[in-house]
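I would like to see how this sequence folds:
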Amino acid sequence: MRALALVSDATFLETFAGMISGEALVAHCAAKHAPDHLAGLLAKGARAWLAEIDRAPIGYALLTRPELDAAQDGDIELKKIYLLSRFHGSGIAAALFDAVLCGAQSHRRLLLGVKDDNHRAIAFYTKQGFRQIATRRFDVGGTLYDDVVLARDLDRN
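Below you'll find the predicted structure:
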């Protein structure tokens, strides 16, 4: 659990430092990336995949029951998928995403929220077949930010 928490913190900070206030980032990581919090999600049925190189965590994905207002029966949420930027373009994010798709195969749609100005992530998700279905406000350490909510229909064969 420690490796998952560590890479959760590292990738979130790397992605959003300079875009989101430092105070909000630290508060969010302390609350949402702590080993106990992640263990609680897994105990409630969430699934996690950890990408490692030489046993060092470099990325992860987290699939949970949806907490999005746009969710419908049969949906599942890709809560997190992050990779240290040094490994962008390596195919590791695509491999993590493929693992998520396998884990979500019994569901109707895969949903996720992404910060509205995270253009790299939005481009990745669009390439993976997602489309925007809604917007939401997302709390990061007590500060609200705008997200777009994306969905991808899943083949349940």
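
contacts and neighbour counts: CA atoms only from here.
Will do.

separation between residue 15 and residue 47?
Look at residue 15 and residue 47: by CA to CA, to the nearest Å, they are 22 Å apart.

meant to ask about residue 3, not that
As judged by CA to CA, residue 3 and residue 47 stand 15 Å apart.

likewise for residue 94?
17 Å.

the more surrounded of those two?
residue 47 (17 against 14; other CA atoms under 10 Å).

OK, contacts around the nearest residue to that one once chain neighbours are set aside?
Excluding the flanking residues, the one nearest residue 47 by CA to CA, 6 or more residues apart in numbering is residue 63, at 5.2 Å. Residues near residue 63 by CA atoms under 8 Å, 6 or more residues apart in numbering: 46-48, 76-80, 100, 104.

mind running it again at 6 Å?
If you count contacts by CA atoms under 6 Å, 6 or more residues apart in numbering, residue 63 has them with 46-47, 77-79.

one more, please, to line up against the first structure:
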Amino acid sequence: MNPSGRHEVGSAEATDADELAAVAAATFPLACPPTSPPDEIAAFIAAHLSRERFVDYLADPSRTVLTARDRGTIVGYAVLVDGVGDDPDVARAVTIRPAVELSKIYVLADNHGSGAAAALMAAAADRAAGTGARCLWLGVNQKNERAQRFYTKGGFRIAGTKTFHLGAHTEHDFVMVRTLRSDALRGLAPGLAVGP
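The predicted structure follows:
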């Protein structure tokens, strides 16, 4: 749970696929630039955020799907993916290994500011560190300043750029990286160091 006790964060189950797809369909458009064509957003959701895709994500051992719940209802989710993938721009930006990608982290609009995103972020960093990863990385649209502020507050820094294809449009993302601490330091504030 987050410090306020309002949200429970944990691993998603196969039975959550329908609810995850509904939350994804409601939240993905919030992260898109206002110039993104609605039909291309809808096509992306159908191809990458459907119930069937979440069934695949939940069965994939290289992925971890986390949920934030408010009184049992999913209000947000995060997807972690082992490694850096095969994008050369990401490989140049993410120099710390092993690494885990924070592929997705979304919270329903009426839960923004509630602590759900912070609780998901803390759980994602904890899970990644628990696998032995030394950093967590993500891509964020260069125009999404709200998300960038959230990630910066969570200990991420801009390490490079990459592109993201949304239909026929090419979007430009920052690659942001957060160094993870050892098991002994998990749960401490980002950047906090202890003595030898």
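
ok, and the contacts of residue 63 of the first structure in the second structure?
Of the contacts of residue 63 of the first structure, the ones still in contact in the second structure (both residues aligned by TM-score structural alignment, their matches' CA atoms under 6 Å) are 46-47, 77-79.

can you redo the residues you listed as TSV with secondary structure and distance to residue 109 of the first structure?
As requested, these are exported to TSV (DSSP: H, G, I helix; E, B strand; the rest coil; distance: CA to CA, whole Å):
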residue	secondary structure	distance to residue 109 of the first structure
46	coil	16
47	strand	16
77	strand	8
78	strand	10
79	strand	13
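
helix, strand or coil for the counterpart of residue 58 of the first structure in the second structure?
By TM-score structural alignment, residue 58 of the first structure lines up with residue 75 in the second structure. State at residue 75 of the second structure, reduced to three classes by DSSP: H, G, I helix; E, B strand; the rest coil: strand.

now the longest helix along the first structure: which residue numbers in the second structure?
In the first structure, taking DSSP state H as the definition, the longest helix is helix 2-16. Aligning helix 2-16 of the first structure against the second structure (TM-score structural alignment) gives residues 18-32.

buried residues in the matching stretch?
Judged by neighbour count using 16 or more other CA atoms under 10 Å, the buried positions of stretch 18-32 of the second structure are 20-21, 23-25, 27-29, 32.

now stretch 113-132 of the first structure
Within stretch 113-132 of the first structure, the residues that count as buried by 16+ other CA under 10 Å are 113-115, 122, 125, 130-132.

counterpart of residue 144 of the second structure in the first structure?
By TM-score structural alignment, residue 144 of the second structure lines up with residue 118 in the first structure.

for that match, give its distance to residue 28 of the first structure.
Remark: distance between residue 118 of the first structure and residue 28 of the first structure (CA to CA) = 18 Å.

likewise for residue 120 of the first structure?
For residue 120 of the first structure relative to residue 28 of the first structure (CA to CA), the value is 22 Å.

ok, and the closest non-adjacent residue to the corresponding residue of the first structure for residue 111 of the second structure?
If you follow residue 111 of the second structure across to the first structure using TM-score structural alignment, you land on residue 87. Leaving out its chain neighbours, the residue that sits closest to residue 87 of the first structure by CA to CA, 6+ apart is residue 58, at 7.8 Å.

ok, back up a step: give me the number of residues near the match of residue 58 of the first structure?
Residues within reach of residue 75 of the second structure, counting by other CA under 10 Å, total 25.

in the second structure, which spans are helices?
17-31, 38-48, 51-59, 88-93, 116-130, 145-153.

coming back round to it: and which of the kept ones among the contacts of residue 63 of the first structure is nearest residue 146 of the first structure?
Ranked by distance to residue 146 of the first structure (CA to CA), these are led by residue 79 at 15.8 Å.

would you check that that closest one makes contact with residue 62?
Yes: using CA atoms under 6 Å, residue 79 of the first structure is in contact with residue 62, at 5.4 Å.

between those two, which is the more surrounded one?
A direct count of neighbours by other CA under 10 Å for residue 79 of the first structure and residue 62 places residue 62 higher, at 21 against 18.

spatially nearest residue to the more buried one (excluding sequence neighbours)?
Using CA to CA, 6+ apart and skipping residues adjacent in sequence, the residue nearest residue 62 of the first structure is residue 48, 4.5 Å away.
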